[in-house]
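Undergrad: Can you look at this prediction? I've put the sequence above it.
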Amino acid sequence: MGLRPLGDKVVVKPSEEEEKTPGGILLPDTAKKKPQEGKVVAVGNGRILENGEIKPMSVKVGDTVLYAKYGGTEVTIDGQDYVLLDEDQVFAIIEG
């Protein structure tokens, strides 16, 4: 991937959207929910504090995370969709 985030930015590959309802009805693109879960594919170096120190990132490449539903910037690189988020738009790491 040719995308390297700066500072406290995180690049997430969103999970696939639901194609069917639990009852088996196929959903058109306009009815699909916007994903809020994805896998971290790149992280920046961390936030630069006022004293010049760099605060390390809380997430790392490979983490599965929950993020703000309408947060971040959507980008497409080589036909693949990604979301570029500030670290504080990542709410949780899914463990297990």
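TA: Sure thing, it's come through.
Undergrad: use CA for all of it now, contacts and neighbours both
TA: Noted.
Undergrad: Contacts only, for the spatially most central residue of the chain.
TA: By Cα atoms, centre = their mean, the chain has its centre lying nearest to residue 12, at 2.9 Å. By Cα atoms under 8 Å, 6 or more residues apart in numbering, residue 12 lies in contact with 38-42, 82-85.
Undergrad: Got another one to weigh against that:
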Amino acid sequence: MSANGNEPGIQPPGARVLLKPIEQDDRTSSGIYLPDTAKEKPQLGVVIAVGDADDIKVQVNDRVFFAKYSGTEIIYKGDTFLLMDVGDLLTRVTN
């Protein structure tokens, strides 16, 4: 099951998901610029594609939190994605 409009052409196998990490802003709420070295590693992402396992409880376009250093970074056609086991997902964001 892949995303329809933003499909990257990658289909994760089994109980894995493909995520597009949501990067934090370059500036703080008070307007201070954050260099790349000061930014936190993203922990929020959008599900782009899901594997074919029966027990996957997330769907394409769900926003999810995931374990900080989990997944394998994949750069495909200039975009960065994370491929990870479903067990590394912490929770789905409902709003």
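TA: Great, that's in hand. As the structure is a prediction and not an experimental result, all values here were calculated from the model.
Undergrad: What TM-score do the two superposed chains give?
TA: Overlay of the two chains. TM-score (TM-score structural alignment, normalised by the length of structure 2): 0.88; 88 aligned residues with a Cα RMSD of 0.9 Å.
Undergrad: quick revisit: how about the contacts of residue 12 of structure 1 in JSON lines, adding secondary structure, neighbour count and distance to residue 69 of structure 1?
TA: Below are the contacts of residue 12 of structure 1 laid out as JSON lines (DSSP: H, G, I helix; E, B strand; the rest coil; neighbours: other Cα atoms under 10 Å; distance: Cα to Cα, whole Å):
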{"residue": "38", "secondary structure": "strand", "neighbour count": "22", "distance to residue 69 of structure 1": "11"}
{"residue": "39", "secondary structure": "strand", "neighbour count": "20", "distance to residue 69 of structure 1": "15"}
{"residue": "40", "secondary structure": "strand", "neighbour count": "22", "distance to residue 69 of structure 1": "16"}
{"residue": "41", "secondary structure": "strand", "neighbour count": "18", "distance to residue 69 of structure 1": "18"}
{"residue": "42", "secondary structure": "strand", "neighbour count": "20", "distance to residue 69 of structure 1": "19"}
{"residue": "82", "secondary structure": "strand", "neighbour count": "22", "distance to residue 69 of structure 1": "13"}
{"residue": "83", "secondary structure": "strand", "neighbour count": "19", "distance to residue 69 of structure 1": "11"}
{"residue": "84", "secondary structure": "strand", "neighbour count": "21", "distance to residue 69 of structure 1": "12"}
{"residue": "85", "secondary structure": "strand", "neighbour count": "21", "distance to residue 69 of structure 1": "11"}
